[in-house]
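Chemist: After the sequence you'll find the predicted model.
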Amino acid sequence: MLDINHILVVLDSDHPEQIALERALWLARSLDADLTLMTNTYEPHCEEGSALSAIDSNTQLRIKQALLKKADNWINSFVSETSGVNTSTEVHWQKHLHDAVIESMRNKDFDLVIKGTQPHSLVDRIFTHTDWNMLRHCPAPVLLVKNAQPWQHNRILAAVDATAPDQSHDLINDNILSFAEHLADHFDTDLHLGNAYPLVSVAFAMVPEVTAPDDIQSYVTEQHESGCQQWAQKYNIDNDHIHIAEGDTDDVVSEIAARIEADLVVVGTVGREGLAGVLIGNTAEALVDKVNCDVLVIKPQDGVKPDAE
């Protein structure tokens, strides 16, 4: 059985619907896992050094306590929906929700973090959007839920780089496929493998003084086909469940996910930092906005834990 025993559910009071809770409850009941419902609250005037602290520290304390109590009442209002699941709640005094997630994970080892997501703009990404920061920094796999609909097509798509030249990408591929295989086995769903390969002529078009070898595109295609076959054999994926196409990874994987009606896309990220991460982009982050299904994001350290004895 997949060793997901402790699930952190991130609830955002700014969102009208808490779609992550529905998915978390379904998973927890199926996996016999416990849930921790978590949110944040914050008011800068309640911090040390603020104008209010210099004038009336007692009022400042009462405001902070009132805000924490309000957030606590809000998050505990969802506990009645978790019948049959061992559930606890947490409220963190943090300005940003992603910082509250990191703080929560310092106190407990969670096997999975679940959060609802909405479409993001470039401005969101530049100005430290919660989802992007979670994907980069959360020390556990992150499941971003796109809608409250249950998984209904019995298809999981694992997106890998089949010809990754370095050890870190190989590790991510293994982690992606390990999680996808465990989920597929547990929920008795079909496991598919998706891979994109570059259109080499585009790269050579940018340097017209260099002529592309006649057989270079065939060579690249064959390399990806061979790599996909090796990964598929390792994880017992049927040949007709291997999907390979040319183009940018986020475009190819989103097209495959739509065509096979995937319920979940499992993808990896190396979590680029700073402006480079925004402008270059990570496949995982681009995919979140392009697919209509849930996205499970795996990092190099997110290996599948061994089953408990």
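Modeler: Everything's here; your move.
Chemist: C-alpha only now, for contacts and for neighbours.
Modeler: Noted.
Chemist: for the stretch 51-200 of the chain, what spans make up the strands?
Modeler: Residue ranges of the strands in the stretch 51-200 of the chain, as given by DSSP state E, counting those that start in this stretch, are 87-93, 112-116, 142-145, 155-159, 190-197.
Chemist: Give me the residues contacting the shortest one.
Modeler: Contacts to strand 142-145, defined as C-alpha atoms under 8 Å, 6 or more residues apart in numbering, come from residues 19-20, 23, 112-117, 134-135, 288, 293-298.
Chemist: change it to 6 Å
Modeler: Residues outside strand 142-145 that contact it (C-alpha atoms under 6 Å, 6 or more residues apart in numbering): 20, 113-117, 294-297.
Chemist: sorry, back to before: point out the most buried one among the strands of the stretch 51-200 of the chain.
Modeler: Most buried of these, by mean neighbour count (mean count of other C-alpha atoms under 10 Å): strand 155-159, with a mean of 27.
Chemist: Now do that strand: distance to the chain's middle.
Modeler: Centroid separation for strand 155-159 versus its chain: 14 Å, with C-alpha atoms, centre = their mean, to the nearest Å.
Chemist: before we move on, what about stretch 132-146?
Modeler: For stretch 132-146, the distance to the chain centre is 4 Å (C-alpha atoms, centre = their mean).
Chemist: now do stretch 1-15
Modeler: With C-alpha atoms, centre = their mean, you get 12 Å for stretch 1-15.
Chemist: how close does the residue located most distally from the centre of the chain get to Leu67?
Modeler: Taking C-alpha atoms, centre = their mean, the residue of the chain most remote from its mean C-alpha position is Ile55, at 43.9 Å. Noted for Ile55: a distance of 20 Å to Leu67, by C-alpha to C-alpha, to the nearest Å.
Chemist: let's bring in a second model and compare:
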Amino acid sequence: MSIYNNVLVVLDPTTEQQKALDRALELTRKQGGKLTAFLSVYEFSYEMTTMLSGDEREAMKQAVIKDREIWLSGLLAPATAAGLDIAIQVVWHNRPFEAVVKAVLEHNFDLVIKGTHDHDVLKSMIFTPTDWHILRKCPCPVLLVKEHAWPEQGNIIAAVNAGSEQEHHKSLNKRVITKALQMAELLHAKVHLVNAYPGTPVNIAIEIPEFNPQEYNSTMQRHHKDAVKLLADDYAIPAEQCHVLEGMPEDVIPKLARQLDAEMVLIGTIGRTGLSAAIIGNTAEHVIDRLDCDVLALKPENFVCPLEKS
């Protein structure tokens, strides 16, 4: 069973443990398909070589690329010897996220795998890390790898927004659940649906005396539970694997992931960019920073990559 036939794994030459590569190799062994090990390199000293001739500058660039290709070949030797179909791609680019997205657009990769770590919240708002750029702009699904293993008979969480009537949310719910079921079959895991719903707005309860917060909360909970049940029934997911919880998604999803010791969370992301991303942020990004398991982020079906438009 092959879910992703053409996978790009992003390597990090600054770390000894290549957890993204380890995960990509594990996935390839389970499902087959082609894997491309990708590395974006750039030497800032190159900017200081303007006094050199064009040929000399090109020779310097190619020497750096060749060195990284040799490093990658050695790293991948055991896997290629075992018969896995692995290609190597080293590119020269001073913006790693653009190099990754460009590779996806040019070679039609259907999954990007990258290692990630916690990001400082304030810095994330001012200087968007490479992970966030890839998450927002990459047109194909992105698997961000953390430390949690993929055990047999584990748990996979599909985060849905079942209470919304907006078409893009409905479409994303279907994509998230379908992909979660495919991954669960591959990993011999259970799929759990999680839906967060907002609590009673405090300002309304204070400003409107006749407002009944208990009734509001009960109505909101019932609406979301009914919506999740309809979704679960469509995909034959048992009621005990459905979780409708009050709170913000960035609080609810990580808490449930810890309780279930989940190996993966699947979440839809609209890929907000620009000022709105800096000020408002994306739910997926807030969730990812609080998880210690892998996150598979999926875009809407009609997502248009901003780099493709430019």
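Modeler: Now that the structure is in, tell me what you want to look at. Since we're looking at a predicted model, the values are computed, not measured.
Chemist: Got a TM-score for the pair?
Modeler: The TM-score (TM-score structural alignment, normalised by the length of the first structure) is 0.90; 298 aligned residues with a C-alpha RMSD of 2.0 Å.
Chemist: hmm, back to that, and the strands of the stretch 51-200 of the first structure: which comes nearest Asp250 of the first structure?
Modeler: Closest of the strands of the stretch 51-200 of the first structure to Asp250 of the first structure is strand 190-197, at 8.5 Å (criterion: C-alpha to C-alpha).
Chemist: Other residues contacting whichever helix or strand comes after that closest one?
Modeler: Next helix or strand after strand 190-197 of the first structure toward the C-terminus (DSSP states H and E): helix 200-205. Applying C-alpha under 6 Å, 6+ apart, the contact partners of helix 200-205 of the first structure are Gln217.
Chemist: for helix 200-205 of the first structure, which positions count as buried?
Modeler: Of all the residues in helix 200-205 of the first structure, those buried under the rule 16 or more other C-alpha atoms under 10 Å are Val200.
Chemist: Just checking, which helix or strand succeeds it along the chain?
Modeler: Under the assignment DSSP H and E, the closest C-terminal helix or strand after helix 200-205 of the first structure is helix 216-234.
Chemist: hang on, the earlier thing: any idea how far the residue farthest from the centre of the first structure lies from Cys46 of the first structure?
Modeler: When distance is defined by C-alpha to C-alpha, Ile55 of the first structure is 12 Å away from Cys46 of the first structure.
Chemist: can you check Pro208 of the first structure too?
Modeler: Distance from Pro208 of the first structure to Cys46 of the first structure, by C-alpha to C-alpha: 61 Å.
Chemist: Looking at the contacts of strand 142-145 of the first structure, point me to the pair that's furthest apart.
Modeler: The span of the contacts of strand 142-145 of the first structure, defined through C-alpha to C-alpha, is set by Ala20 and Val297 at 15.0 Å.
Chemist: Let me see the ranges of the helices in the second structure.
Modeler: Along the second structure, the segments classed as helices by DSSP state H run 19-31, 54-81, 96-107, 121-126, 130-137, 167-187, 202-207, 213-234, 249-260, 274-279, 283-289, 306-309.
Chemist: ok, and what's touching the third one?
Modeler: Read that as helix 96-107 of the second structure. 40, 130, 134, 138.
Chemist: count of neighbours near the corresponding residue of the first structure for the third one?
Modeler: Under the alignment by TM-score structural alignment, Ile134 of the second structure pairs with Met134 in the first structure. Applying other C-alpha atoms under 10 Å, we find 23 other residues in the vicinity of Met134 of the first structure.
Chemist: Spatially, which residue comes closest to Met134 of the first structure, not counting chain neighbours?
Modeler: Counting by C-alpha to C-alpha, 6 or more residues apart in numbering, Met134 of the first structure lies nearest to His98, which is 5.7 Å off, once chain neighbours are set aside.
Chemist: May I see the buried residues of stretch 91-103 of the first structure?
Modeler: Buried positions in stretch 91-103 of the first structure, judged by neighbour count with 16+ other C-alpha under 10 Å: 91-94, 96-101.
Chemist: State the distance spanning the first to the last residue of it.
Modeler: Across stretch 91-103 of the first structure, the terminal residues are separated by 11 Å (C-alpha to C-alpha).
Chemist: and what of stretch 133-142 of the second structure?
Modeler: 11 Å.
Chemist: before we move on, what about stretch 184-203 of the first structure?
Modeler: Start-to-end, stretch 184-203 of the first structure (C-alpha to C-alpha) is 37 Å.
Chemist: chain center to that stretch, what's the gap?
Modeler: Counting by C-alpha atoms, centre = their mean, stretch 184-203 of the first structure is centred 17 Å from the centre of its parent chain.
Chemist: now do stretch 228-246 of the first structure
Modeler: Relative to the mean C-alpha coordinate of its chain, stretch 228-246 of the first structure is positioned 22 Å out (C-alpha atoms, centre = their mean).
Chemist: Tell me who's in contact with Gly163 of the second structure.
Modeler: Applying C-alpha under 6 Å, 6+ apart, we find Gly163 of the second structure in contact with 224, 227.
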